[in-house]
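# Got a predicted structure here, sequence first:
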Amino acid sequence: MANPFHIPGVSVESRALMPLVRGAHTAGVTVLGVALADLGEAETAASRVESIGPAPLASRLGVAALAQGSVDTAAVAATLILEERGAGTRAVRSDPRRVAAAYGSERLFTIDGTPPAVWAALSGFFPTVDGWLRTHANYPHHAKRLTGALGLPDDATREQLGDALARTRATEAVRRIRAAGGVAAEARPGDPAEDRRRTSAGILARQSFAGPRRPWMDGELPLAGIRVLDLTRVIAGPVATRTLALFGADVLRVDSPRLPEIGWQHLDGGAGKRSTLLDLEASGDRGRFDALLADADVIVLGYRPSGLARLGLSPADLVARVPGIVIARLSAWGFDDGDADRRGFDSIVQAASGIAWKESADGRVPGALPVQALDHSAGYLLAAGAMSALRRQRSQGGTHVVATSLRQVAAHLLSSPAGRAVEVDPDLSDQTVSHQSASGLLRYALPAPSYAGSPADFAHPPHPWGSDVAKWLPR
């Protein structure tokens, strides 16, 4: 397997730092230890974590440890910045119940007391002629492509979709759905050899290139004065950028007005951030975006590489255009040519990687993790990578790239020790906060990463989609 994080199109004269861990994902190695090693951080950084038990997330796989470790990695990365800036060493103490609440945030989120409809009718597992298939149709355009691929009307019901899939082989259904631009995956038994290949490449990767050294800004929080362009959606990317906002960054999410968004999901991942709409294929909006980019310290990319390249926003383009920036990349499947442009979501990666069968209750019907753990973990890990890269940029200079994918996280989970019996608290409402906002009275989960003296809440509640001007806040 080729390096799943490779950045094509960058001169070989640039200095590339590959993952520092090879084959280290074995029993007893924590996600915190692996991630810190991948980022080139000192092993002793893990000692600042004061363990108070795993997150109460019951699973056959080691989801509790994955969640706690991913959140703690982000908190440790923030404390390393504070230490470098002269604020001393801070203990990390991320509350397991708060971690569980953050990972299951969609179950706690409400608008004016009303919870959202999390899953669309056409999303889920369906039996086929020869197996099981998982669909994702929460976005209207994906639902339309799904039904069209199977010759169904746009307003097809779940029953009609189930009938069509029950008459079709799983591989043929997936082929047709993907060809139409929809999202689906067979529920596969897993491939340990692929998981070993993926874990040998690390859970995070980094590359560095020549660039100027930028200064820190004044402020009490580790990311005070840092400007982050957020080009992500759904869960993983917004979790990453929300974490950067928690630690003081000015995060501006940029969306296309032509791409539909799920309102509640945007709000659930939007605390502490601002949101603007720009059509990057329109000259006026593109000019405004380029001005934002020129003054950005970090850009987080969650869209498929082909679309970013078409807009001149591939990592290679950004390395050349914005020396000194930190580029954080996120993907469902990785960055190999065969994977990079494949559509995917947490539930789809669970099905394709073998997680769904590992979580099956009876071995006959596939199951799922108790939360969208691949998404959330990838988000916290990517935030940690961005903070580690920022610290290196401020001390050494350079242009830095960090990357992870949901499939890399899945490989780590599948290669880690099995889950333990964890007492699950069904009521995590005390781990939420309510704020009146322009969208109504919002209740959402409190931030999960925590160190001594870190913010207890986000700086402000989520802003409605596209409600902010396309400008940076004054430093």
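That came through fine. Residues are numbered from 1 along each chain as shown.

# going forward, measure contacts and count neighbours with C-alpha atoms only.
Fine.

# This protein: strands as residue ranges?
110-111, 124-127, 132-135, 184-186, 205-209, 227-231, 250-255, 274-277, 298-301, 326-331, 399-405, 432-437, 440-445 (DSSP state E).

# relative to strand 326-331, how tilted is the longest one?
Computed with axes from the mean of the first three to the mean of the last three C-alpha atoms, to 10 degrees, the direction of strand 399-405 lies at 20 degrees from that of strand 326-331.

# so what secondary structure elements neighbour strand 399-405?
Where contact means 3 or more C-alpha pairs under 8 Å, 6 or more residues apart in numbering; DSSP states H and E, strand 399-405 is packed against strand 205-209, strand 326-331, helix 373-396.

# What residues sit buried inside the last one?
Taking 16 or more other C-alpha atoms under 10 Å as the neighbour-count basis, helix 373-396 is seen to contain the buried residues 373-394.

# Can you check what angle separates that helix from strand 399-405?
Using the same axes, to 10 degrees: helix 373-396 against strand 399-405 is 170 degrees.

# Need the residues that contact stretch 98-112.
55-57, 67-68, 71, 115-116, 118, 265, 268, 371-373, 376, 428-429, 431-432, 439-449 (C-alpha atoms under 8 Å, 6 or more residues apart in numbering).

# And here is the other one:
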Amino acid sequence: MDGLWRALTGEEPRPVAMTGPESVLPGPFRVTEAAAQSVAAATLAAAELVRLKGIDPGEVSVDRRHAAAVFRSERYVRVDGEPPAALWEPLSGDYRAADGWVRLHCNYPHHAEAACRALGTRDLAAAVATRTAWDVQEAVVAAGGAAAAMRRPDEWLASPQGQAVAAAPLVEWDFLGAAPVRELSTSDRPLGGVRVLELTHVIAGPAAGRVLAAHGAEVLHISAAHQPVLRPLVVDLGMGKRSAHVDLRTAEGRDTLWRLVSEADVFLQSYRPDALARLGFSAERLARARPGIVVAELDAYGWRGPWAGRRGFDSLVQMASGIAAGEEPRPLPAQALDHGTGWLTAAAIMTALRRGATEGGSRRVRLSLARTGHWLDSLGREEGAVDELDPSDLLVETDSPWGRITHVLMPGAPLGMAGSRLPGMDRPDWN
């Protein structure tokens, strides 16, 4: 934990108590430990904000089993006792190619259409079997889809992108300009009075927003009616947030977003690199419009190298970076790159807010799934781990517009959270 805190913040950490078994998840990677350390980092960052307000937060303690459960929270979510929907669409999966394996991510309709278009058929298994994995990957990506050929760890580390990721810090910090010191609210919640504008999708970005909401932030999630959603993830990761639709393809929508920015403390986004900047919402312009803002940006493959702008998801990064390598793909027992990046992003955001309250200034933090994977790999391996996680005592029920949601209680945040909202059901305004 000490090394992670220094990598995140450059600071000496305070003590954190870790409890519970060292491993409750299967596989050779130390996913339970990564979960515990990620949750501990965010919980410690929240405690430091409370300490800055003159309140003793007490000892920071993290139960490893609870941390592992929240890393698999989308598996456990229920609405009125039933799973909200399947997590994976039928065309998504690992396909055997002529020389290995390739994973196609087809959970979004436009990605499924791109894969079928690139391969000339909906019989993806037959088409992939006649081509090399790399050829399939590049054809699908060129068509606007999302895919990754399985590589060995040494192949990834020898590649230009693998080298760029390995050379990058876990969190990239940028000072965006001077701004007055921003006072913290008198709330006893770490993020009471903090407004977070969240433009994210899938898991990593929404997970970061959920952590911030759990610690008291007002989180407004912005999407658009034309954008597809994965219902189980929206139900699970939308806890504690409001949800509004804003169409950034229109001048009216962009004006609305600038109005929201003018009162935001945090701008959290996980669009592909430069996608929002092309619409005018670069980190530099955000800092000029709202001095003191914290901008947090997430991507799949890192912020430098030839793949910096490539579409990617947790399962694809596992394949590309060698984490899933084997005779057949061996995925992690959780979407650990997503959840880990989400919790570490929340820790970085809270640290940036604390520095803004003591030093002033606008800041940007950038993280990536691939760099989180590099950190996970650095934790080493464990032998004989099995799935021993029964989360039933960690589940709570919360009412919501979806129905009654059963979900994992958020670790490190003692208070409950409001239930998820339906996409776009709120006005694009601050309370």
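Received, thanks. Bear in mind the structure is a predicted one, so any value in this text is a computation, not a measurement.

# How alike are these chains, TM-score-wise?
Counting by TM-score structural alignment, normalised by the length of structure 2, the TM-score of this superposition works out to 0.94. Behind it: 425 aligned residues with a C-alpha RMSD of 1.7 Å.

# For PyMOL, what selects the buried ones among the contacts of stretch 98-112 of structure 1?
Buried residues within the contacts of stretch 98-112 of structure 1, by 16+ other C-alpha under 10 Å, are selected in PyMOL with:
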select buried, resi 55+56+57+67+68+71+265+268+371+372+373+376+428+431+432+439+442+443+444+445+446+447+448+449
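
# coming back round to it: would a markdown table of the strands of structure 1 with distance to Gly354 of structure 1 be doable?
A markdown table is the format used below for the strands of structure 1 (distance: least, C-alpha to C-alpha, whole Å):
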| stretch | distance to Gly354 of structure 1 |
| --- | --- |
| strand 110-111 | 32 |
| strand 124-127 | 14 |
| strand 132-135 | 12 |
| strand 184-186 | 10 |
| strand 205-209 | 23 |
| strand 227-231 | 29 |
| strand 250-255 | 33 |
| strand 274-277 | 36 |
| strand 298-301 | 27 |
| strand 326-331 | 18 |
| strand 399-405 | 16 |
| strand 432-437 | 33 |
| strand 440-445 | 29 |
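
# Which of those strands sits closest to Asp457 of structure 1?
For Asp457 of structure 1, the closest of the strands of structure 1 is strand 432-437, at 8.1 Å, according to C-alpha to C-alpha.

# from the middle of its chain, how far away would the closest one be?
23 Å (C-alpha atoms, centre = their mean, to the nearest Å).

# OK, contacts around the most centrally placed residue in structure 1?
The centroid of structure 1 falls nearest to Ala236 when counting by C-alpha atoms, centre = their mean (2.0 Å). Neighbour list for Ala236 of structure 1: 330, 374-379 [criterion: C-alpha under 8 Å, 6+ apart].

# What's the match for it in structure 2?
Under the alignment (TM-score structural alignment), Ala236 of structure 1 pairs with Ala204 of structure 2.

# Can you get me a residue count around the aligned residue in structure 1 for Ile222 of structure 2?
Taking TM-score structural alignment, the alignment pairs Ile222 of structure 2 with Val254 from structure 1. Using other C-alpha atoms under 10 Å, Val254 of structure 1 has 23 other residues around it.

# and if you look at the one 5 residues further on?
Counted with other C-alpha under 10 Å, the burial measure for Leu259 of structure 1 works out to 9 neighbours.

# next one: Pro257 of structure 1
14.

# Looking for the alignment partner of Leu268 of structure 2 in structure 1.
The alignment partner of Leu268 of structure 2 in structure 1, by TM-score structural alignment, is Val300.

# Show the contacting residues for the nearest residue to that match once chain neighbours are set aside.
Of all residues not flanking Val300 of structure 1 in the chain, Ala328 sits nearest, at 4.6 Å (C-alpha to C-alpha, 6 or more residues apart in numbering). Neighbouring residues of Ala328 of structure 1 by C-alpha under 8 Å, 6+ apart: 298-301, 382, 385-386, 401-403.

# how about Ala328 of structure 1, what's its partner in structure 2?
By TM-score structural alignment, Ala328 of structure 1 lines up with Ala296.

# before we move on, what about Leu146 of structure 1?
Aligned partner of Leu146 of structure 1 by TM-score structural alignment: Ala115.

# Ok, Val63 of structure 1 next?
Using TM-score structural alignment, Val63 of structure 1 pairs with Val31 in structure 2.

# Near its match, how many other residues are there?
30.

# do Ala309 of structure 1 as well
By other C-alpha under 10 Å, 13 other residues sit near Ala309 of structure 1.

# any idea how far it is from Asp317 of structure 1?
8 Å (C-alpha to C-alpha, to the nearest Å).
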